[in-house]
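Asks: sequence and predicted structure below; questions after.
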Amino acid sequence: MKRILTMLVLAAAALFAPAAMADISTFRSTMSGPSEVPPNPSPGYGVAEIVIDDVAHTMTMMIPFNDLLGGTTAAHIHCCVGTPLDPLGVAAPATETPTLSGFPLGVTSGVYNVTMNLLDPTTYSTAFLTANGGSAASAEAAFIAGILGNTAYLNIHTNLYPGGEIRGYLVNVAVIPEPSQWMMLSLGLFATGLAVRRARRK
């Protein structure tokens, strides 16, 4: 009986371990005017997805945004200050300045999609690079630590709100097992239950 239970625990651990030890982390930033510092009444919003691969040293950003009151002038990831639960404070841009390369400017709605090399010094603002060791590798470590620590936010600046019209902290997306993983676990539990039942009958 103990042997069967031990095997079940090990099987479950093996099933979920790859997700926990993944080298790819996904973050979401839900941006709005009320989330800015100071808050503003903009109806603008966006739900961005940021995927960091710390083995390939890449960051892929998908940033849709809509209904801004002003025309876009810049967008950055800022690091590192505050948290989603205590969002006071303004951090300098961690990513390139004056804006992310290729970000659509002068518009109120749009989509930005890019993959950046985290080991390229031009990915970071000069100030962030200098403040974090002067090399892309040290800047990457500080940048990822800031994001994992919930102290980085994404915002979009416009001509009406030069300090930022919409803003949202980067929050780690919880790893949810695939349906196939749940099915495998359920089958394993069922098979274990049958084995335990047969062992008791003997």
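Replies: It's in.
Asks: please count neighbours and contacts with C-alpha atoms only from this point.
Replies: Will do.
Asks: mind listing what the closest residue to His78 other than its chain neighbours touches?
Replies: Setting aside the residues directly before and after it, His78 is nearest to Pro93 in space (C-alpha to C-alpha, 6 or more residues apart in numbering), at 4.2 Å. Counting by C-alpha atoms under 8 Å, 6 or more residues apart in numbering, Pro93 makes contact with 76-79, 125, 128.
Asks: if you set the cut-off to 6 Å instead, what comes out?
Replies: 76-78 (C-alpha atoms under 6 Å, 6 or more residues apart in numbering).
Asks: how much space between it and Ala195?
Replies: 58 Å (C-alpha to C-alpha, to the nearest Å).
Asks: one more: Val9?
Replies: Val9 is 15 Å from Ala195, by C-alpha to C-alpha.
Asks: wasn't Thr60 part of a strand?
Replies: Yes: membership of Thr60 in a strand is supported by DSSP: H, G, I helix; E, B strand; the rest coil.
Asks: ok, now which ones touch it?
Replies: Thr60 sits in contact with 50-51, 114-115, where contact means C-alpha under 6 Å, 6+ apart.
Asks: same thing but at 10 Å, please
Replies: Thr60 sits next to 26, 49-53, 113-117 when contact means C-alpha atoms under 10 Å, 6 or more residues apart in numbering.
Asks: could the residues you listed go into JSON lines alongside distance to Asn66?
Replies: Below are these laid out as JSON lines (distance: C-alpha to C-alpha, whole Å):
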{"residue": "Thr26", "distance to Asn66": "22"}
{"residue": "Glu49", "distance to Asn66": "15"}
{"residue": "Ile50", "distance to Asn66": "18"}
{"residue": "Val51", "distance to Asn66": "21"}
{"residue": "Ile52", "distance to Asn66": "24"}
{"residue": "Asp53", "distance to Asn66": "28"}
{"residue": "Asn113", "distance to Asn66": "15"}
{"residue": "Val114", "distance to Asn66": "18"}
{"residue": "Thr115", "distance to Asn66": "21"}
{"residue": "Met116", "distance to Asn66": "23"}
{"residue": "Asn117", "distance to Asn66": "27"}
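Asks: check it against this one:
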Amino acid sequence: MKFLYAMLTISLLAAPAAASPVWYSATLSGAAENPPNASPGTGTAMVGYDAATHMLKVKVSFSGLTGGTTASHIHCCTAAPMSGNAGVATEVPTFSGFPLGVTSGTYDEMFDLTLAASFNPAFVTAQGSVAAAEMALAAGLASGTAYLNIHTADHPTGEIRGFLTPASSNVPEPATLALIGAGLLGVWRLRRKAA
């Protein structure tokens, strides 16, 4: 019986190791820039970080910008969560393939964080290595001290931005919760029979 409990415990603890990316989301606006601006532009960003594969997924949708886009990237890490400014952590001057010269668009790309090309060289230098840069970016995402912004010709320091925070997609699906519940019920029944 102890073997059964040990195997169940191991399987429950091993499940997170095979977990999919942790997702972070942001609502982008001019009011979130520092200093704030009156841009009518809006946007959303979803960033998924997978520590096991060292991959970063970036999905952005934006519209209503006052000028054509000139750059977009993730900045990290501010001194306090959800406030301040920080240097660029990811590719400079912009994400590879980000739509430039437009006032609306979408973007969906994957980055290999084991490659120096996925980062701003100054960010890697400040951290000491590519691996340390990945860890710093991951920590910034987890702590709310990283933000994504979009720069335009009308707002060269940034027209819209948003701090990345844990997304609701990180909450287990109802089916997953039901499966966990069924497993716990089975363990409880086995313990009752053994008692």
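Replies: Sure, I can see it. Source: prediction; values computed, not measured.
Asks: can you calculate the TM-score here?
Replies: TM-score for the superposed chains, counting by TM-score structural alignment, normalised by the length of structure 2: 0.82, backed by 186 aligned residues with a C-alpha RMSD of 2.8 Å.
Asks: if we can go back for a sec, which of the contacts of Pro93 of structure 1 fall in strands?
Replies: 76-78 (DSSP state E).
Asks: counting residues, which helix of structure 2 comes out longest?
Replies: Among the elements of structure 2 assigned as helix by DSSP state H, the one spanning the most residues is helix 174-194.
Asks: against which helices or strands is that helix packed?
Replies: helix 2-14 (3 or more C-alpha pairs under 10 Å, 6 or more residues apart in numbering; DSSP states H and E).
Asks: mind giving me the packing neighbours of the helix it packs on?
Replies: By 3+ C-alpha pairs under 10 Å, 6+ apart, helix 2-14 of structure 2 packs against helix 174-194.
Asks: can I get the ones in strands among the contacts of Pro93 of structure 1 in JSON lines including neighbour count and distance to Gly33 of structure 1?
Replies: Output for those, formatted as JSON lines (neighbours: other C-alpha atoms under 10 Å; distance: C-alpha to C-alpha, whole Å):
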{"residue": "His76", "neighbour count": "25", "distance to Gly33 of structure 1": "15"}
{"residue": "Ile77", "neighbour count": "25", "distance to Gly33 of structure 1": "16"}
{"residue": "His78", "neighbour count": "25", "distance to Gly33 of structure 1": "16"}
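Asks: just give the nearest non-adjacent residue to the counterpart of Pro64 of structure 1 in structure 2, would you?
Replies: Alignment note: Pro64 of structure 1 maps to Ser61 in structure 2; criterion TM-score structural alignment. Spatial nearest neighbour of Ser61 of structure 2, excluding adjacent residues (C-alpha to C-alpha, 6+ apart): Thr106 at 4.3 Å.
Asks: sorry, back to before: what angle do the longest helix of structure 2 and helix 2-14 make?
Replies: 160 degrees (axes from the mean of the first three to the mean of the last three C-alpha atoms, to 10 degrees).
Asks: show me which residues of helix 174-194 of structure 2 are buried.
Replies: Using 16 or more other C-alpha atoms under 10 Å as the test for burial, helix 174-194 of structure 2 gives no buried residues.
Asks: got it, and stretch 11-25 of structure 2?
Replies: Result for stretch 11-25 of structure 2 [16+ other C-alpha under 10 Å]: buried residues 21-25.
Asks: with stretch 151-164 of structure 2 instead?
Replies: 151-153, 155, 158-164.
Asks: let's have those in a markdown table, adding distance to Ala138 of structure 2 and secondary structure.
Replies: Formatted as a markdown table, these follow (distance: C-alpha to C-alpha, whole Å; DSSP: H, G, I helix; E, B strand; the rest coil):
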| residue | distance to Ala138 of structure 2 | secondary structure |
| --- | --- | --- |
| His151 | 23 | strand |
| Thr152 | 27 | strand |
| Ala153 | 30 | coil |
| His155 | 28 | coil |
| Gly158 | 23 | coil |
| Glu159 | 25 | coil |
| Ile160 | 22 | strand |
| Arg161 | 19 | strand |
| Gly162 | 17 | strand |
| Phe163 | 14 | strand |
| Leu164 | 11 | coil |
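Asks: identify the farthest-apart pair in these.
Replies: Distance extremes for the buried residues of stretch 151-164 of structure 2: the farthest pair is Ala153 and Leu164 at 23.8 Å, using C-alpha to C-alpha.
Asks: returning to that earlier point: what does the residue nearest to His78 of structure 1 align to in structure 2?
Replies: Aligned partner of Pro93 of structure 1 by TM-score structural alignment: Val88.
Asks: so how far is Ala126 of structure 2 from that match?
Replies: For Val88 of structure 2 relative to Ala126 of structure 2 (C-alpha to C-alpha), the value is 11 Å.
Asks: swap in Leu190 of structure 2?
Replies: Look at Leu190 of structure 2 and Ala126 of structure 2: by C-alpha to C-alpha, they are 54 Å apart.
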